[in-house]
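In: Quick one: sequence and predicted model below, then my questions.
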Amino acid sequence: MPTTPATAANSSSTGSSTGTEPSIMLELVDEDGNTIGTAEKLAAHQAPGQLHRAFSVFLFDEEGRLLLQRRALGKYHSPGVWSNTCCGHPYPGEAPFAAAARRVYEELGVSPSLMAEAGTVRYNHPDPASGLVEQEYNHLFVGMVQAPLRPDPQEVEETAFVTASELAERHASAPFSAWFMTVLDAARPAVKELTGATGGW
């Protein structure tokens, strides 16, 4: 994926703890997903949170296994927990689909295949560890990954491909992001369509 000035300047859009990144602006929305303004990223996540646009991506391999990532330990929000393939925020004015494809490449070094919209979900999830709040209008996407991963260690601690049963076991024993089950449940109809009846999702 070519690096543009905007991409380079905002390549840490999921945030880290270094404090050296430029200010990241998020798109504030109303309950129907209409843009109503912008806010700085950290400010939008401070309690009680401001409703903003986000996206979540679920990518599967050709065997129908879901790609999970464990968030890097240096991230200021939900570090070290497992979550879906990729999640983040569009820049103001950026299409959610374009933002999702961009962040998958930036975090995992791979471009998704057959990625399609899978609806939206609105949620309010506080993070007990940091005190930050996810007030998000989240655009969901499902697709496939068909190339070797090249994760950015500043973003991703580790990755794993899991079946539905393996996910259930991992979710019962390891910490996951507060939003994970909300976005997975909302995306399930599209996931089932992508993976077929044998996927178990």
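Out: Received the coordinates, thanks. Numbering: from 1, shown residues only.

In: can we go C-alpha only for contacts and neighbour counts from here?
Out: OK.

In: Secondary structure class of L42, three-state.
Out: Classification of L42 by DSSP: H, G, I helix; E, B strand; the rest coil places it in helix.

In: mind checking how far Y137 is from S111?
Out: From Y137 across to S111, the span is 24 Å (CA to CA, to the nearest Å).

In: I meant T35, not that one.
Out: T35 is 28 Å from S111, where distance means CA to CA.

In: ranges for the strands of this structure?
Out: 25-29, 35-40, 52-60, 66-71, 82-83, 86-88, 113-126, 133-144, 156-162 (DSSP state E).

In: Contacts made by the longest helix anywhere in the chain with the rest, please.
Out: Identified as the longest helix of the chain according to DSSP state H is helix 180-195. Helix 180-195 is contacted by residues 56, 60, 64, 83-84, 118-121, 123, 140-143, 199-201 when judged by CA atoms under 8 Å, 6 or more residues apart in numbering.

In: Against that first model, consider the following:
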Amino acid sequence: MPESSSTSLATDPAGEVAEPAAAPEILLELVDDKGATIGTAEKLWAHQQPGHLHRAFSVFLFDQQGRLLLQRRALSKYHSPGVWSNTCCGHPYPGEPPFVAAARRTGEELGAAPSLLGAAGTVRYDLPDEASGLIEREWNHLFVGLLTDELRPDPEEVEDTRFVTARELKEMQQERPFSVWFNTVFEAALPGIREIAGPSW
């Protein structure tokens, strides 16, 4: 589900412009320190200080040459707009298996289906984002796979994409802003990444 949604102004019978309809509430799955579900919470509220531990996922997809697909997040996103990050990341709906959510969001954001998508462990972190004042307190399920489909990114979600080698990634990180969670999820996923993309990573 996109983070940002457009609103339309309705007109009542008298011709007056009504207030825009409120955006639908997006719920996340709250978890305890062992990753067990304990409830739900509204998305923005869960990311506001001091934060609330919730379930998330991160996807790393590679092409046939072993290059990692990065995305630059859309400028319209309320959280970490315009920064580079891994192929896809997000939150399962309450009760939705993380694998299903990862495949779904990859299709929604990039217009492409991953292949050979496999689990690569989990990582828990508490990472404040100084730019937005929000915090990422997440129990993150990691997935690694291949991408053979043509990309058709949704401009409301993705500003830009790029396939990079390990060396090119290091160069980009010195020159461009990345999401606060990128290094943490990347390091945690490295064993799975090397299985599918080779030892150069």
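Out: Arrived safely. Predicted, not measured: the structure shown is a model, and the values here were computed from it.

In: one step back: please say which of T35 and S111 of structure 1 ends up with more neighbours.
Out: Higher neighbour count among T35 of structure 1 and S111: S111, with 20 against 15, using other CA atoms under 10 Å.

In: Which position in structure 2 pairs with that one?
Out: Using TM-score structural alignment, the partner of S111 of structure 1 in structure 2 is A113.

In: how about that match, what does it touch?
Out: Going by CA under 8 Å, 6+ apart, A113 of structure 2 touches A103, T106, G107, L147, D149.

In: Nearest to R72 of structure 2, out of those residues: which one, please.
Out: Nearest to R72 of structure 2 among the contacts of A113 of structure 2, counting by CA to CA, is T106 at 13.8 Å.

In: excluding its backbone neighbours, what's nearest the closest one?
Out: Once flanking residues are discounted, T106 of structure 2 sits nearest to C88: 5.9 Å by CA to CA, 6 or more residues apart in numbering.

In: residue contacts, the corresponding residue of structure 1 for that neighbour?
Out: Mapped onto structure 1 by TM-score structural alignment, C88 of structure 2 lines up with C86. Contact analysis of C86 of structure 1 by CA under 8 Å, 6+ apart lists S56, V57, F58, Q69, A100, R103, V104, E107.

In: For T159 of structure 1, state which of the residues you listed is nearest.
Out: Of these, the one sitting nearest to T159 of structure 1 (CA to CA) turns out to be Q69, at 4.4 Å.

In: gap between the aligned residue in structure 2 for that closest one and K170 of structure 2?
Out: Residue pairing (TM-score structural alignment): Q69 of structure 1 is matched to Q71 of structure 2. Per CA to CA, Q71 of structure 2 is found 15 Å from K170 of structure 2.

In: More neighbours: those two, which one.
Out: Between Q71 of structure 2 and K170, Q71 has the larger neighbour count (other CA under 10 Å), namely 24 against 11.

In: dump the residue contacts of the nearest residue to A119 of structure 2 once chain neighbours are set aside.
Out: Of all residues not flanking A119 of structure 2 in the chain, F143 sits nearest, at 4.5 Å (CA to CA, 6+ apart). Counting by CA under 8 Å, 6+ apart, F143 of structure 2 touches F57, S58, V59, F60, F99, A102, L117, G118, A119, A120, G121, A189.
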